[in-house]
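>>> here is a sequence together with a model predicted from it:
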Amino acid sequence: MNRIENFDDYRALVDVVKMHDYRYFGLNNPTISDEEYDAMYFALQEYEEQHADEVLPDSPTQQCYSENGNGKRTVARRTACLSMKKLHDAKAVVKYLRAQQRAANISSMGTMVAVEWKFDGETVSLVYRQGVLAEATYGHGKELFGNDCLEHIKYVQGVPSEVSVWSQYDRVEVRGEVIISFEEFARYSKAGKSPRSTSNGIMAKKVAVKDECKRLEFHPFRLIMDGVTMHMLAMLTLTPIGFKTSGFMSALNLEKSDAELEQDIENIVCTAEVERESLPYPTDGLVFKFDNYEYYDCIGQTDHDAKYNCAFKFRPVFKAVTTYRGHHTTIGEKTGKVTYVADFDEVEMNGHRFAHANCGSEKTFTQKALVPGCKIEVSLHGDVIVCVDGKVENEPCTEEEPTIKEEPRVIEQDINQGQEQEVEPEPIPQPKPKRKRNYPQVGEPTIEEDSEDDTAKGSKGMGVKTVLAGAIAVLMAVSTGVVMLAFAGAAVLFMPMLGGVYGKE
C-alpha cells in the first residue's frame, strides 16, 4: 500500500515501515527490496507534507536515533509515558474522579473504575510488530522519546519475545513497570539502597548484563491495541500469552453516591494495607483508573499527569527520628532543575540505611524550616522512598545535650496529721548547657563554644582586672587633683608679692 487516502492508511503505513526498519536494522533480515521500502517511505513524506497537523511523532521520517549522555540510543514514541496525580485520602480520590467525569461529560451509568496495585519501578514501553518484539524504551515524562532497552528487556522475566496471536497486527504496545522482588533484591550482591534504585540501575546500563536483567520482572499496566477498549479485560488476556499481570484489588461503580464511594475506597485501602505485607514486590499504593480506554482522549492530560487515572499513596509504616545536619543541591543533567537534598544522621528503616532525602524545589525545602542540629522525622513512603516529614515538635534545635538528672525530692511529714501537707512547688526549669561542637555544620561556619569552666575562669579573670583598673584610675585622679591644688595655692601666695615688686619699680 503506497498510496495513502486518509489518516488511517497513513498510520498503518507508518507501522509497516517501522516493522521493516526493525527487520533490517535489528534482525539483519530484510524481507523487501530497497526500491519497495523507498516507495513506502516517500509516500509517508508526501502525505506528511500535505497534512502537517497529522504527523505521528514516531514516524520513520521524524525519528533521529541518537546517543544520549549515557551512551544509550533514544527512540521516538507515539505517545508520552506520563505520571499520575498523587492523593492521600478517599475523599480526594472521589473528588478527582468526579471532576474528570464531569469534564469529559461521562455518564455514571455503567462506568467502572479499576483498582490495581501500584508498583514503583522503571516504566517501560514495549512495541510488538506482527507479533514480534521490535522496540523497548524506558523512562517516563512528557517527552516523546525514551531510552532504548531492547537488549535488556529480552532477559527480563514476563516479556515474551513473540506473541503468535498478534501476528496479524502491525503494531501492539504494552506498557508496564520493571521491578525486582524482595527475594532477588536480598540475594543481589550489587543491590542499591532500595529495590527501585536497583531496578533503575540495571536498566540504565549501557550494555545489558544477562544475569542481572534476569532478576527483574515486567508487570504490564496498559495495552494499546486496535479493538481493545476495556482495561480489566485487556489485562486478563495478557496472562495466558506470557505476561506477569499484577492483578486487581477491586473495582468501583461510579453509579454510587460520593459517600458510598468513599466508604468503598476506605475498605479497599484497609484491605490492601494488610495484604501488601505478603506481596513479594515493593508497592507504594493503589491506582484508580477508568476502565474504558475510549474515555482517555476525552479526559485528556497535563504536561505531567495522565488525568484518566490517579494514585492513592499508602501511609508510611517505617518512621524514624534523627538529627538534621544540613543540605546540598543537585542539578539535573537534562533539565537543569535544582533539587534540594537534606542530609541527616544515618537511620535504618526496613532493613536499609539512609542518610539523605530528596526535598524537591527550593520553595518546598524552605517551607520545612529546617535548622542544622534540629530533630526531624523521616519516613519510608511506600517502603521505597525516604522523605522528610518535618521537624519534631517540642524539640530544641541544638546539638544533642546531656540529660540533667534531678535529685529526688523528700517531702517531710507534717507533725499535725490533721492538716494538709504542703507540696513543694515545682522547680523552675533552667536552660540546659550547650555542648561544644567539634565539627563544622553543613551550610554554616564552624561554631565553637567555650565550656562552663573556661567561661567561669574568664569571668573571674575579667573581674580582677576590672577592679585593678578602677583603682589605678582613682589614684591617678586623686594625684591630678592634688597637683592642681598645689599650683593654685602657689599662685595665690606669690601673686601679691609679684604685684608689689612691679609696683615699686
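In hand now; what should we look at?

>>> switch to C-alpha atoms for all contacts and neighbour counts from now on
Will do.

>>> and the helices in this structure?
Remark: helices assigned in the chain by DSSP state H are 7-21, 34-50, 90-103, 150-153, 182-187, 195-204, 210-213, 231-238, 258-275, 294-299, 362-367, 452-504.

>>> any chance of TSV for the ones you listed, columns distance to Gly285?
Converted to TSV, these look like this (distance: least, Cα to Cα, whole Å):
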stretch	distance to Gly285
helix 7-21	36
helix 34-50	43
helix 90-103	13
helix 150-153	25
helix 182-187	17
helix 195-204	14
helix 210-213	25
helix 231-238	18
helix 258-275	9
helix 294-299	22
helix 362-367	23
helix 452-504	53
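
>>> got another one to weigh against that:
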Amino acid sequence: MTDTVMATRIATLRDEIRAHAYRYHVLDDPLVSDAEYDQLMRALRALEEQHPELQSPDSPTQRVGAPPANHFAKVRHKEPMLSLGNAFDENDLREWRDRIARLLGTNAAIAYVVEPKIDGLAVALAYEGGRLTQGATRGDGETGEDVTANLRTVNSIPLALEARDPVPNPQSPIPTSIEVRGEVYMRIADFERLNERLANAGEKIA
C-alpha cells in the first residue's frame, strides 16, 4: 500500500472517530457502541504504530497515553480573563439592563440570549492554524496555569477545528488564530460512573 493511500486511510479513520466522539460527548447521541468505537481506535493506533511518520498531534489517539501534568507553567493572558457578575434580585437585574443600554447607546428594546451558568473550571483554549496549541486556567484573571496536556484528554474539546458546513463558506474560514473561553465540567451521570469505577478500585472522590 502506497504512503498516499495509507495517509488517506488513516485520515479517513481519524475523521470517523472524531465524528463518533462528537456525537457521543457533545450531542449525547452515539451511533456506535463503545465496543465498536474502541475497535476503531485500536485500528487507528495500530496503523499509526506501523507508520509513525504519519502520526499527528491532533489524532484521536493522542488524547491518551501522555499523563496529565501535575506541575504547571504560568501563562499570561493576552486579555484579562474576567468572571461574571452576580444579580441577586430584580433591582440588580434592572441596573444591569440599564448599564447595557447605556453602553450600546440605545433606548430600543434589546434581545438577550439566556443560558444556564455552568460552574466548572474556567479555561482559555488557544488555536493556531486551526490546532489546539495551549489551554490555560483563569488564575487571577491576568495569569493562569498551562494545563494543555490535561485538557487534551477531554473528548469534547477539539484538538483541531474543522468546518461542519456541507459546503465550505469562503466568507467564514477557520481563523488563523483564535481563543475560545469557557467552563470545563463533568456531568453528574459521568461523575457517578467515575466514582463507581474508582470505588471498585478502592478509591473514591467527592
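In hand now; what should we look at? Small disclaimer: the values here were computed from a predicted structure and weren't measured.

>>> Throw the helices of structure 1 into TSV and include distance to Asn309 of structure 1 and mean neighbour count, thanks.
Output for the helices of structure 1, formatted as TSV (distance: least, Cα to Cα, whole Å; neighbours: other Cα atoms under 10 Å):
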stretch	distance to Asn309 of structure 1	mean neighbour count
helix 7-21	27	18
helix 34-50	33	15
helix 90-103	8	17
helix 150-153	26	22
helix 182-187	27	14
helix 195-204	22	21
helix 210-213	29	16
helix 231-238	12	16
helix 258-275	15	15
helix 294-299	9	16
helix 362-367	25	12
helix 452-504	62	11
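
>>> please identify which of these is closest to Thr323 of structure 1.
Among the helices of structure 1, helix 362-367 comes nearest to Thr323 of structure 1, with 16.2 Å by Cα to Cα.

>>> which residues in structure 2 does the closest one match up with?
Under TM-score structural alignment, helix 362-367 of structure 1 corresponds to no residues of structure 2.

>>> for stretch 221-238 of structure 1, same thing?
Using TM-score structural alignment, none of the residues of structure 2 align to stretch 221-238 of structure 1.

>>> distance between the ends of that stretch?
One end of stretch 221-238 of structure 1 sits 10 Å from the other (Cα to Cα, to the nearest Å).

>>> name the helix or strand for Ala46 of structure 2, please.
Per DSSP states H and E: Ala46 of structure 2 is located in helix 34-50.

>>> read off where that helix ends up in structure 1.
On structure 1, no counterpart of helix 34-50 of structure 2 exists by TM-score structural alignment.

>>> point to the residue nearest the middle of structure 2.
Ranked by distance to the mean C-alpha position of structure 2 (Cα atoms, centre = their mean), the top residue is Ile157 at 1.9 Å.

>>> residue in structure 1 paired with that one?
If you follow Ile157 of structure 2 across to structure 1 using TM-score structural alignment, you land on Val159.

>>> ok so, going back, which one of the helices of structure 1 lies nearest to Val172 of structure 1?
helix 7-21 (9.8 Å).

>>> just tell me the aligned range of the longest helix along structure 2 in structure 1.
Ranked by residue count and defined by DSSP H, the top helix of structure 2 is helix 3-25. When structure 1 is aligned by TM-score structural alignment, helix 3-25 of structure 2 has no counterpart there.

>>> angle of that helix against helix 34-50?
Orientation check (axes from the mean of the first three to the mean of the last three Cα atoms, to 10 degrees): helix 3-25 of structure 2 against helix 34-50 gives 150 degrees.

>>> now do the buried residues in helix 3-25 of structure 2.
Buried residues in helix 3-25 of structure 2, counted by 16 or more other Cα atoms under 10 Å: 7, 10-11, 13-14, 17-18, 20-24.

>>> show me what it is packed against.
helix 34-50 (3 or more Cα pairs under 8 Å, 6 or more residues apart in numbering; DSSP states H and E).

>>> returning to what we had before: out of the helices of structure 1, which is closest to Gly139 of structure 1?
Closest to Gly139 of structure 1 of these is helix 195-204 (Cα to Cα; 9.4 Å).
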